[in-house]
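In: predicted model follows, preceded by the sequence.
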Amino acid sequence: MSGSGDTRQAGAPGDQFSMRLSGGPEAAATARGALARLRADIDPPLMETLRLLVTELVANSVKHARADSVVLRVLVGRSAVLTEVTDEGPGFDPAVTGSPEDTSGWGLFLVERLSDRWGAVHDGRSTKVWFELRRG
């Protein structure tokens, strides 16, 4: 079942959540829908950027890493929203982010262009891509 394993943390409603998604064609849509759990005080343009980048990264995990599951973690702070997408894929070269001329593969290009900071970590077992969007 997609979206199982929600581990929402205590504290202000919507400040943080983590969920494990089944790695199938519906994973990106499920992740996008889960963002509705976040606080209502996130301004709409920031929320649209967050939805877009989460959709792209989860889709990348499913397509390129062929992940059976993907973990989405979102933390909303006063000054920024930190998002992590983790899968059990083999990793990739974060220096290769695509270009506007490409017909596909826009995920990392968009993360690089639209986020304030981002990175990727591969520890030999899993790959985590994270990004930060500043608030206000």
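Out: Thanks, I have it. Numbering: from 1, shown residues only.
In: from now on I want contacts and neighbour counts done on CA atoms only, so please keep to that.
Out: Will do.
In: the most centrally placed residue in the chain and residue 61, how far apart?
Out: The residue lying closest to the centre of the chain (CA atoms, centre = their mean) is residue 54, at 3.5 Å. Using CA to CA, to the nearest Å, residue 54 is found at 11 Å from residue 61.
In: got it, and residue 23?
Out: 8 Å.
In: with residue 38 instead?
Out: With CA to CA as the criterion, residue 38 and residue 61 are 22 Å apart.
In: which of those two has more neighbours?
Out: Remark: of residue 38 and residue 61, residue 61 carries more neighbours, 28 against 17, as counted by other CA atoms under 10 Å.
In: then this one, side by side with the first:
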Amino acid sequence: MRIAEISMLPSGPAAPAAIRATIDALSVLSADVRADIRLLASQLATSPEVIGRARDGAVLGLRIDRRPGIVHVELEAHRTASPRDQTIAVAAGPCLLARVCARWGMVHDGATTVAWFEIDDPPVAAPSLCAVPQVPAAAATG
């Protein structure tokens, strides 16, 4: 079931805030699920893997669907201008996806890129991205 959609959102500095506001309004999702979606969608909206180097020449679309046990999110970028540089740097987007998501992928088709990810709903317990491994006291003293 589609629970949110944005279309024709110009890329640029205002895009992540518009995406976050849409996600924050989704009271049908738990705060934990909204926080993960908010982080990932905001990151992807500025990611060179998704929008290319033509950062201000892309039009974004966001679709969020709730399915039994998961939330499926798609961020689509249509580049309306030729990228200034065809070399796409690897940034944090895919690294975050791999750490937080149950499943994710990217599809590139000419001037369009669709990045999608799925978050378990309810979330499955996972280590925090900021967790520091704890060393037992006996092992630390050697």
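Out: Good, I have the coordinates. If you're wondering where the values come from, they're calculated on a predicted model, not measured in any experiment.
In: after superposition, what is the TM-score?
Out: Here the TM-score for the pair of chains, by TM-score structural alignment, normalised by the length of structure 1, is 0.71; 113 aligned residues with a CA RMSD of 2.5 Å.
In: one step back: which residue lines up with the residue nearest to the centre of structure 1 in structure 2?
Out: In structure 2, residue 54 of structure 1 lines up with residue 41, judged by TM-score structural alignment.
In: name the element that match belongs to?
Out: Following DSSP states H and E, one finds residue 41 of structure 2 within helix 31-45.
In: now residue 74 of structure 1
Out: strand 69-76.
In: repeat that for residue 3 of structure 2.
Out: Short version, using DSSP H and E: residue 3 of structure 2 is in strand 2-10.
In: helices and strands around that strand, which ones?
Out: helix 15-24, strand 58-67 (3 or more CA pairs under 8 Å, 6 or more residues apart in numbering; DSSP states H and E).
In: so where is the first one in structure 1?
Out: Per the alignment by TM-score structural alignment, helix 15-24 of structure 2 matches residues 27-36 in structure 1.
In: ok now that stretch, how far from the chain's centre?
Out: 10 Å (CA atoms, centre = their mean, to the nearest Å).
In: what does that stretch contact?
Out: With CA atoms under 8 Å, 6 or more residues apart in numbering as the test, stretch 27-36 of structure 1 has contacts from 2-3, 21, 51, 54-56, 58-59, 62, 72.
In: stretch 9-19 of structure 2: which residues count as buried?
Out: The neighbour-count check on stretch 9-19 of structure 2 (16 or more other CA atoms under 10 Å) flags 9-12, 15-16, 19 as buried.
In: including distance to residue 95 of structure 2, could the residues you listed go into TSV?
Out: As requested, those are exported to TSV (distance: CA to CA, whole Å):
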residue	distance to residue 95 of structure 2
9	25
10	25
11	21
12	22
15	21
16	18
19	20
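In: closest one to residue 119 of structure 2 out of those residues, please.
Out: Using CA to CA, residue 19 is the member of those that lies nearest residue 119 of structure 2, at 16.7 Å.
In: so the closest one versus residue 121 of structure 2, what's the distance?
Out: From residue 19 of structure 2 to residue 121 of structure 2 the distance is 20 Å (CA to CA).
In: let me see the residues that make contact with the helix or strand residue 61 of structure 1 falls within.
Out: If you go by DSSP H and E, residue 61 of structure 1 is part of helix 44-64. By CA under 8 Å, 6+ apart, the list of residues contacting helix 44-64 of structure 1 from outside reads 23-25, 27-29, 31-32, 35, 67-70, 83, 85-87, 89, 106-108, 110-111, 114, 129, 133, 135.
In: apply 7 Å and report the result again.
Out: Applying CA atoms under 7 Å, 6 or more residues apart in numbering, the contact partners of helix 44-64 of structure 1 are 23-24, 27-29, 31-32, 67, 70, 85, 87, 107, 111.
In: residue 1 of structure 2: which of the helices and strands packed on strand 2-10 of structure 2 is closest?
Out: strand 58-67 (5.3 Å).
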